[in-house]
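[1] Here is a sequence with its predicted model. Questions after.
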Amino acid sequence: MSDQSVTLAAVTGAHGVAGEVRLKLFGEGVDALKPHKSFNAANSGRVLTLVTIRSDNKGGAIARFAEVKDRTSAEQLRGTALTVPREALPELEEGEFYHSDLLDLPVVTDSGEAIGRVCAVENFGATDIIEIEKPDGKKFMVPLTEQAVPEWDGKRLVVTAAFVDS
C-alpha cells in the first residue's frame, strides 16, 4: 500500500474573490484535513500547500492554498480531487479501516467461490455498505456486518453465500 493515494476532499468551486475554494469532504470532517500541510491535486500533478481551512457549517469546508491567488485560479480547480499518500494517514485502532483499503479487493463466498470485486463503499446512515461488481458487470450491495462479511484482509473480502445476489 505504500504507493496508494487516498482522496480526502474534492474542490467544488471558488469561494469569494480572493482565491479560497469550497471543498466536499470524504472523511471525518474538516479536522481530518488540518494535520496535512499539502495535498496532491489529482490528475494535474500539482501540489497544493494548505494555508487555512475552516468548516462551511454545511458539511464541507472552505480552504486557502498558497498557490491559488484569485477566483479565476480557484475556479480552475473545480472537480480536482485532493489526495495524500496512504502512509500519511493516522494509524488505525483494532476493527477500524479506511474505505480505500477495501476498494478493488477480490470477493469470495464463505465456501471460496470467486464472485467479483469491491467497487464502492457507501454509508447511508446505518452501517457501511459494500458494493460488489461481478465479472458480468452486474452490481449488488452487502451490509458490512459480521453476518454478511465474516472476514476480510488486505487480499480478499469474504461474503456469506446467503447475501450474494445471484
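    Great, that's in hand.

[2] When you work out contacts or count neighbours from here on, use the C-alpha atoms and nothing else.
    Fine.

[3] for this protein, what spans make up the strands?
    5-15, 20-25, 38-41, 46-55, 61-65, 81-85, 106-109, 114-123, 128-133, 139-143, 151-152, 157-159 (DSSP state E).

[4] Just send the ones you listed back as CSV, with mean neighbour count too.
    Shown next, in CSV, are the strands of the chain (neighbours: other CA atoms under 10 Å):
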stretch, mean neighbour count
strand 5-15, 20
strand 20-25, 24
strand 38-41, 20
strand 46-55, 15
strand 61-65, 21
strand 81-85, 20
strand 106-109, 21
strand 114-123, 18
strand 128-133, 20
strand 139-143, 17
strand 151-152, 15
strand 157-159, 24
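
[5] Ok, which of these comes nearest S73?
    For S73, the closest of those is strand 5-15, at 8.5 Å, according to CA to CA.

[6] Against that first model, consider the following:
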Amino acid sequence: MNEYLKVGKIVNTHGIRGEVRIIRNTDFDERFDIGSILYIKQNGTDDYIEVKVVSHRLHKQFDLVQFDNLTNINDVEKYKGSLLYVSKSNLIPLTEHEYYYYEIIGCEVVTESGERIGKVKEILSTGANDVWVTKSDEGKEYLIPYIEQVVKKVSVEDKTITINPMEGLLD
C-alpha cells in the first residue's frame, strides 16, 4: 500500500484555464516542478487521484499549478479545499541532520539528564531555524529551537530527541 505525505492544499481556482491556487506545506520547491506527480485527495473521499504538473508559477503567497488533462475551470472546481500529497516512495533524500516534519512530529523530547519534556506537536519555520513546539502531559508548551547548541541527538527510529536546554528554555 502506498503511503502519502501532505505537500499542500488547493484553496481556489485561478482563471479559467484550470490553474489552481495552492498553499504549500513543504520546503521543497521541486514538488511542483513540471512533470512532478502529485495526488489529490478530494474532500469527503478516501481516493487519491494521480495528477501530473504541467505548469507552475508563484503568485503572491500562492503556488499556481496546472495539471495534465485538467485544462479548464470546470475540471478543477471540484478540487477546491482538497489536499495535495506526494508518495512516500518519491521522497527526496535528505542530508545528515535534516528530517522530514513527519519524522519529528510525535517524537519524545528529553533532556540529557533524562527529564521528560513532552512530545513535538508542531514545527514552526522561522527563517533562521525551525522551532519544535513541544507539549508536556500537563499541557505546557515549550519552544525548542532546532540548533546545534540545544538539540544534541535525534533518533527517528526510537522517536526520541535529546536536548541540552539553554538557560530559560524550560521556564
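    Good, I have the coordinates. Remember, predicted model here, so these are calculated numbers, not experimental data.

[7] After superposition, what is the TM-score?
    Superposed pair, TM-score by TM-score structural alignment, normalised by the length of structure 1: 0.82. Supporting alignment: 165 aligned residues with a CA RMSD of 2.6 Å.

[8] which stretch among the strands of structure 1 comes nearest D165 of structure 1?
    Nearest of the strands of structure 1 to D165 of structure 1, taken as CA to CA: strand 139-143 at 6.3 Å.

[9] Show me which helix runs longest in structure 1.
    Taking DSSP state H as the criterion, structure 1 has its longest helix at helix 71-76.

[10] helices or strands up against it?
    strand 5-15, strand 20-25 (3 or more CA pairs under 8 Å, 6 or more residues apart in numbering; DSSP states H and E).

[11] mean shift of that helix relative to structure 2?
    Superposing on structure 2 places helix 71-76 of structure 1 at an average distance of 3.6 Å from its equivalents, by mean CA distance after the TM-score superposition for structure 1.

[12] Now do that helix: everything it contacts.
    For helix 71-76 of structure 1, contacts defined as CA atoms under 8 Å, 6 or more residues apart in numbering pick out 13-21, 68.

[13] Same check on stretch 79-94 of structure 2?
    By CA under 8 Å, 6+ apart, the residues outside stretch 79-94 of structure 2 that reach it are 2-13, 31, 37-43.

[14] What is the corresponding segment of structure 1 for that stretch?
    Stretch 79-94 of structure 2 corresponds to residues 77-92 in structure 1, going by TM-score structural alignment.

[15] now S38 of structure 1, nearest residue through space, not along the chain?
    Spatially, and ignoring its direct neighbours in sequence, S38 of structure 1 is nearest to T49 (4.3 Å; CA to CA, 6 or more residues apart in numbering).

[16] Aligned counterpart of that neighbour in structure 2, please.
    In structure 2, T49 of structure 1 lines up with V51, judged by TM-score structural alignment.

[17] OK, contacts around its match?
    So V51 of structure 2 contacts 37-40, 67-68 (CA under 8 Å, 6+ apart).
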